[in-house]
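S.K.: Structure here, sequence nowhere to be found:
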């Protein structure tokens, strides 16, 4: 995942404390057999969606917005292009919790691409929660309880506007540091866990006992970051329909 101004390499450097190191091959081996996908932002620019599908992409998450003043200039082309190629697609929002409330950012996100409909082709909206790329306060200057309230406000507004809870993208380390490993979301939010270069996801954060998406690598055949869905292709389609 990337913020609007950070190159992917910088984002990974900022998140380095989150991601375990090691060979990427075992991760791909463990994930083998599960539908594969990726996530993209403006850093990927134009994507050859027909090739991505031929290379095995079943789904993609496309960055739509950040805070309340940025909409990815490539969002519509990427989002529509994925659908035209027969790839399930969803939108994600890069959270900047010290800029405005969770509800305010959720409303901006939904207005600018983060909506959902039960058409079987649209994945539920996703919220990207990771280290602050804009300053020294890794948790955006929010205490743990305040961060939990921010995420809940975002989720409640997305639910009100779309009928779906957002998927939560994070890492175990960020979740522990910035929410105190809150268990407040495990019962009703799908987890998108990021852990690169390992043979598995490791211990899951916040009371989750399973993951829905796993971002396990950055480089691969597909553009952007590499992901797997924890289930079958039929299960992925059911998840999209809600």
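M.R.: Cool, got the structure. Please read these numbers as outputs of a predicted model, since none were measured by experiment. Residues are numbered from 1 along each chain as shown.

S.K.: Could you use CA atoms for every contact and neighbour count after this?
M.R.: Noted.

S.K.: Give me the residues contacting whichever strand or helix holds residue 39.
M.R.: Assessed by DSSP states H and E, residue 39 sits inside strand 36-40. Around strand 36-40, the neighbours that count as contacts under CA atoms under 8 Å, 6 or more residues apart in numbering are 1, 56-63, 222-229.

S.K.: again with stretch 53-62
M.R.: The contact list for stretch 53-62, computed with CA under 8 Å, 6+ apart, reads 35-41, 75, 78-79, 82, 85-92, 221-222, 233.

S.K.: Give me the ChimeraX select line for the residues you listed, limited to the buried ones.
M.R.: Filtering these down to the buried ones (16 or more other CA atoms under 10 Å) takes a single ChimeraX command:
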select :35,36,37,38,39,40,41,75,78,79,82,87,88,89,90,91,92,222,233
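
S.K.: ranges for the helices of the chain?
M.R.: Taking DSSP state H as the test, the helices found in the chain are 8-14, 25-31, 49-54, 75-84, 102-111, 144-162, 172-179, 233-241.

S.K.: Determine the angle, from 0 to 180 degrees, between the last one and strand 36-40.
M.R.: Read that as helix 233-241. Using axes from the mean of the first three to the mean of the last three CA atoms, to 10 degrees, the interaxial angle of helix 233-241 with respect to strand 36-40 works out to 40 degrees.

S.K.: residues in contact with the residue nearest the centre of the chain?
M.R.: With distances taken as CA atoms, centre = their mean, the chain has residue 169 as the residue nearest its mean C-alpha position (4.3 Å). Residue 169 is in contact with 126-129, 191-194, counting by CA under 8 Å, 6+ apart.

S.K.: Presented hereafter is structure B, for comparison with structure A:
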């Protein structure tokens, strides 16, 4: 098992939030007024440790994504408590993988992910698997040293293996800036991969190339009422359940 990298990622996320503020943006702790009617959710990792799920639900959590894996070796040691505990109190939940594309192939990381929590079943309570694609948090090139075409090929490889093993294409978590820069504004994924957009502001803003619609919006990076990062689902609670069922 690889060492726990979450404190490093958390520091990077906080730095990113500070950068947003410096550029005139807004790091939000509360739901934007324009999206207040949408189901509220969050995402957690080992940084949150053992989560009080009953409290989270009482504060409005309707869905959650739990970090399962990173690269091809790391597993979240709190995954079972987080993934199973959220389901036990009636929260729709799913698993995500933090991609580190320069360490191993997309196929290898997808296989590691699915074997360690990234599966899916059509029960109405399990969100489709998700892959986190963002700036390299460990120094060096933000695109992990990969060319645009190689990055696109890596994502295809990851997606194809997840689809082969689970029957669902993964949700893609990213920022517009990272996607457009590191994939060369690829439009190859928007038609069949739900978008989980990260943008800490009062509106989602411009979407990455290829998408015309966001499915999940991460609008705050840890200062809200729910454990971890704050998210919204772009639809009703019934639609959230249908999205989980596939």
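M.R.: Great, that's in hand. None of the values given here were measured: they were computed from a predicted structure.

S.K.: which one of the contacts of residue 169 of structure 1 is nearest residue 25 of structure 1?
M.R.: Distance from residue 25 of structure 1 was checked for each of these by CA to CA. The minimum falls on residue 194, at 16.0 Å.

S.K.: out of everything not next to it in sequence, what's closest to the closest one?
M.R.: Beyond its immediate neighbours in the sequence, the residue positioned closest to residue 194 of structure 1 (CA to CA, 6 or more residues apart in numbering) is residue 215, lying 4.7 Å away.

S.K.: residues near the counterpart of the one you found in structure 2, how many?
M.R.: Using TM-score structural alignment, the partner of residue 215 of structure 1 in structure 2 is residue 218. Here the count is done by other CA atoms under 10 Å, and residue 218 of structure 2 has 23 residues near it.

S.K.: is it true that residue 218 of structure 2 touches residue 231?
M.R.: Yes. A contact is recorded between residue 218 of structure 2 and residue 231 when judged using CA atoms under 8 Å, the distance being 4.2 Å.

S.K.: so the longest strand anywhere in structure 1 aligns onto which residues of structure 2?
M.R.: Scanning structure 1 for the strand with the most residues, using DSSP state E, yields strand 57-66. Following TM-score structural alignment, the partner segment of strand 57-66 of structure 1 in structure 2 covers residues 61-70.

S.K.: What lines up with residue 159 of structure 2 in structure 1?
M.R.: Structural alignment places residue 159 of structure 2 opposite residue 155 in structure 1 (criterion: TM-score structural alignment).

S.K.: For residue 166 of structure 1, see how far away that match is.
M.R.: 6 Å (CA to CA, to the nearest Å).

S.K.: quick one on the thing from earlier: the match of strand 57-66 of structure 1 against structure 1, how far on average?
M.R.: Taken over the aligned residues, the distance from stretch 61-70 of structure 2 to structure 1 averages 0.2 Å (mean CA distance after the TM-score superposition for structure 1).

S.K.: Just the buried positions in that stretch, please.
M.R.: Residues of stretch 61-70 of structure 2 classed as buried by neighbour count (16+ other CA under 10 Å): 61-70.

S.K.: I'd like to know which of the residues you listed is nearest to residue 191 of structure 2.
M.R.: residue 65 (21.9 Å).

S.K.: Tell me the spacing between that closest one and residue 227 of structure 2.
M.R.: From residue 65 of structure 2 over to residue 227 of structure 2 the distance is 11 Å, taken as CA to CA.

S.K.: Ok, residue 171 of structure 2 next?
M.R.: Summarising the geometry, the distance separating residue 171 of structure 2 from residue 227 of structure 2, computed by CA to CA, is 21 Å.

S.K.: swap in residue 216 of structure 2?
M.R.: Looking at residue 216 of structure 2 against residue 227 of structure 2, where the rule is CA to CA, the gap reads 17 Å.

S.K.: What of residue 202 of structure 2?
M.R.: Here the distance between residue 202 of structure 2 and residue 227 of structure 2 works out to 20 Å (CA to CA).

S.K.: With residue 170 of structure 2 instead?
M.R.: Residue 170 of structure 2 is 23 Å from residue 227 of structure 2, where distance means CA to CA.

S.K.: more crowded one of those two?
M.R.: Residue environment comparison for residue 170 of structure 2 versus residue 227 gives the larger neighbour count to residue 170, 27 against 23, counting by other CA under 10 Å.
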